[in-house]
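Trainee: build me a structure from this.
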Amino acid sequence: MQAIKDKINDMTSMRKAKSDARAEEKAEKDLAKARMGIAHEVRLAKEAEAAMDLHVAKADELAKREMEKQSAYADPHHENAVDLNEHPHSQRN
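Mentor: This is a model prediction of the structure:
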């Protein structure tokens, strides 16, 4: 009779140990999945930042070309001539 009780206790202990191990494994998998998601979002953010930097550089280059083109046509003696290097709303004292 005691042997049967010991066997049942051993089976219960083994079942509990397996259950705990499964729960721990699931928690580790969930953590790994979350880390993968974070890494993916970081990669996307870096790619977007690089694309934005490229667009800013392109816009800057286009603006410089346009300013050079406009300054080539500007007549400094004309009464409505504007200095393209100065912002029209800035106040210099």
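Trainee: switch to C-alpha atoms for all contacts and neighbour counts from now on
Mentor: OK.
Trainee: same for the strand or helix carrying residue 47, what does it pack against?
Mentor: The secondary structure element spanning residue 47 is helix 2-73 (assigned by DSSP states H and E). Applying 3 or more Cα pairs under 8 Å, 6 or more residues apart in numbering; DSSP states H and E, one finds that helix 2-73 makes contact with no other helix or strand.
Trainee: gap between that helix and the chain center?
Mentor: How far helix 2-73 lies from its chain's middle: 10 Å, per Cα atoms, centre = their mean, to the nearest Å.
Trainee: please report the distance of residue 83 from residue 26.
Mentor: Counting by Cα to Cα, to the nearest Å, the separation of residue 83 from residue 26 is 67 Å.
Trainee: ugh, wrong one, I meant residue 41
Mentor: Looking at residue 41 against residue 26, where the rule is Cα to Cα, the gap reads 23 Å.
Trainee: what's the answer for residue 64, then?
Mentor: 57 Å.
Trainee: also this sequence, please, to line up against the first:
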Amino acid sequence: MQTIKEKFQDMREMREAKAEAKAEEQAEKELAKARLDVAHEVRKAREAEAEMDLHVNKAVEKADKEIAKHHELGTDEPIVGITDDRQDNLPMSSGGNPNLGTMGTTNINTNNMTNSAGADRNPKLF
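Mentor: Predicted structure coming up:
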């Protein structure tokens, strides 16, 4: 009878040891997966940083070219904004304002506008 009890005790200890080993293995797997995920995110961040640096370098090169072009023209300050004052290349709608492009103009007569109470003859639109 004693040997059977000892055998059951050994089986229970073996089950507990296996369960503990399995839990440790699972924890190690989760830790390894977390490390892989972190390494993947670090790699993506480095790639994004390298791409951003590339774009910054391209922008600097373009700015240097523009500055060099303006120095060739004899000006010290770069020209910023639209330099062509001609408006003939803007599309016009029928009766529209060339400064508005295809938007056209809208006239609003606010003299006859009143609110529901009728107390304010010149309502504030904004």
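Trainee: can you tell me the helix or strand for residue 75 of structure 2?
Mentor: Using DSSP H and E, no element contains residue 75 of structure 2; it sits outside every helix and strand.
Trainee: quick one: it from residue 69 of structure 2, how far?
Mentor: Computed as Cα to Cα, the residue 75 of structure 2 to residue 69 of structure 2 distance reads 9 Å.
Trainee: where does the helix holding residue 47 of structure 1 end up in structure 2?
Mentor: Taking TM-score structural alignment as the measure, structure 2 aligns residues 2-73 with helix 2-73 of structure 1.
Trainee: superposed on structure 1, what's the mean shift for the matching stretch?
Mentor: With mean Cα distance after the TM-score superposition for structure 1, stretch 2-73 of structure 2 departs from structure 1 by a mean of 0.6 Å once superposed.
Trainee: residue 66 of structure 2 - nearest residue in space that isn't next to it in sequence?
Mentor: In space, not counting the residues next to it along the chain, residue 66 of structure 2 is nearest to residue 78; the distance is 7.4 Å by Cα to Cα, 6 or more residues apart in numbering.
Trainee: the one you found: neighbouring residues, count only.
Mentor: Here the number of neighbours of residue 78 of structure 2 (other Cα atoms under 10 Å) works out to 13.
Trainee: so what's it up against?
Mentor: When contacts are counted by Cα atoms under 8 Å, 6 or more residues apart in numbering, residue 78 of structure 2 is found next to 66, 67, 70.
Trainee: any of those buried? List them.
Mentor: residue 67 (16 or more other Cα atoms under 10 Å).
Trainee: TSV for the contacts of residue 78 of structure 2, including distance to residue 33 of structure 2?
Mentor: Conversion of the contacts of residue 78 of structure 2 to TSV gives the following (distance: Cα to Cα, whole Å):
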residue	distance to residue 33 of structure 2
66	49
67	51
70	55
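Trainee: closest to residue 51 of structure 2 among the contacts of residue 78 of structure 2?
Mentor: The closest of those to residue 51 of structure 2 turns out to be residue 66 (Cα to Cα; 22.8 Å).
Trainee: which residue is nearest the centroid of structure 1?
Mentor: residue 45 (2.3 Å; Cα atoms, centre = their mean).
Trainee: from residue 58 of structure 1, how far off is that residue?
Mentor: Applying Cα to Cα, the value for residue 45 of structure 1 to residue 58 of structure 1 is 20 Å.
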